[in-house]
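Chemist: From the sequence below, what's the structure:
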Amino acid sequence: MTSAVVAFLSLVVACEKSDSASAQGGSPVAGTGVPHLVDLGADKCIPCQMMKPILDDLEKDFAGRMDVTFIDVWKNRDEARRFGIQMIPTQIFYDEKGVELYRRSGFIGREDILATWQRLGYEFGQ
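Modeler: So this is what the prediction gives:
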């Protein structure tokens, strides 16, 4: 096993839901006034690499209406614990006040991201 895989497996074992800020009653994302999508992954993760252009396009297409943040949890292990990440990629959808609305893991395409926002009450269009 590569050292990155060993480090990730150690991270997964160390991360417990009770360590996340949201489990402690706080939000790890400050309210920004607009909905916020946080994608937690790693630069060397294949599904994460596939999502990068999708996230970049969302950030550009909906600037000022939606914030998009990518966090590399292999480079920022404290962030993985802070967000309670157990698998990558993980996407967390926050409202404009920083309240977590929905969380999912695995690759997700643009249409599914926008459909999720719509189910959560936010209309961005395709």
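Chemist: When you work out contacts or count neighbours from here on, use the C-alpha atoms and nothing else.
Modeler: Fine.
Chemist: so residue 108 touches residue 51, yeah?
Modeler: Yes: using Cα atoms under 8 Å, residue 108 is in contact with residue 51, at 7.3 Å.
Chemist: Tell me how far residue 119 lies from residue 93.
Modeler: 11 Å (Cα to Cα, to the nearest Å).
Chemist: here's the other one to compare against:
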Amino acid sequence: MSPRHLYLAILLLLALATAALAAEVEGIDLGAEAAALGQPLVADFGMNRCSSCIKQSEAIEVLKGETLGRVGWKFIHIGEDEKTAARYKILLIPTLIFFDEHGVERYRYVGYMDAEALREKLAELGLLQGS
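Modeler: I've put the predicted structure just below:
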């Protein structure tokens, strides 16, 4: 095999390996979900045994009724959906990611955010249309 063919074979193998790794980390495309809904989406990354995550879920429950039909809410359990957590590079929990109605990530917050702070952040980002 000529050096040129060997070089091309190595490049091909590297490209295939990179594609395989990318496919493994794929996870859920939350931006696409927001765009499909046609409304903002707040993704809550956490676990059900984390005290701050439990408090975060309770704060979100307060807002779900207020924002019904205007904001989507999605909980991602990082122990059960590691690919989505990896896709969004989640290092600490709870982590909230705010997507607009076009699927663009607008804001990311690590830590607990109470219901009032969540409401204010949604308004500040212009994600509470129709209020």
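Chemist: Tell me which residue of the first structure matches up with residue 94 of the second structure.
Modeler: Counting by TM-score structural alignment, residue 94 of the second structure lines up with residue 89 in the first structure.
Chemist: re the thing from before, looking at residue 119 and residue 93 of the first structure, which is more packed in?
Modeler: residue 93 (22 against 10; other Cα atoms under 10 Å).
Chemist: excluding its backbone neighbours, what's nearest the more buried one?
Modeler: Leaving aside its chain neighbours, residue 93 of the first structure sits nearest to residue 37 (4.8 Å; criterion: Cα to Cα, 6 or more residues apart in numbering).
Chemist: In the second structure, what residue corresponds to the one you found?
Modeler: Per TM-score structural alignment, residue 37 of the first structure is aligned with residue 42.
Chemist: element containing that match, please.
Modeler: Using DSSP states H and E, residue 42 of the second structure falls within strand 41-46.
Chemist: now swap in residue 108 of the second structure and tell me
Modeler: Assigned by DSSP H and E, residue 108 of the second structure falls in strand 105-110.
Chemist: who's in contact with that strand?
Modeler: For strand 105-110 of the second structure, contacts defined as Cα atoms under 8 Å, 6 or more residues apart in numbering pick out 31, 92-100, 125.
Chemist: which residue numbers in the first structure go with it?
Modeler: By TM-score structural alignment, strand 105-110 of the second structure lines up with residues 100-105 in the first structure.
Chemist: check the fit of that stretch onto the second structure and give the mean distance.
Modeler: Compared with the second structure after fitting, stretch 100-105 of the first structure deviates on average by 0.4 Å (mean Cα distance after the TM-score superposition for the first structure).
Chemist: Which positions within that stretch qualify as buried?
Modeler: 100, 105 (16 or more other Cα atoms under 10 Å).
Chemist: measure the residue most central in space within the first structure to residue 79 of the first structure for me?
Modeler: In the first structure, the C-alpha closest to the average C-alpha coordinate belongs to residue 39, at a distance of 2.5 Å (Cα atoms, centre = their mean). To residue 79 of the first structure, residue 39 of the first structure is 11 Å away according to Cα to Cα.
Chemist: can you list residues touching both of these two?
Modeler: residue 71.
Chemist: Surely the residue nearest to the centre of the first structure and residue 89 touch.
Modeler: Yes: using Cα under 8 Å, residue 39 of the first structure makes contact with residue 89 at a distance of 6.7 Å.
Chemist: Which neighbouring elements make contact with the longest helix anywhere in the first structure?
Modeler: Ranked by residue count, the top helix of the first structure under DSSP state H comes out as helix 46-61. Helices and strands touching helix 46-61 of the first structure, by 3 or more Cα pairs under 8 Å, 6 or more residues apart in numbering; DSSP states H and E, are strand 67-72, helix 110-119.
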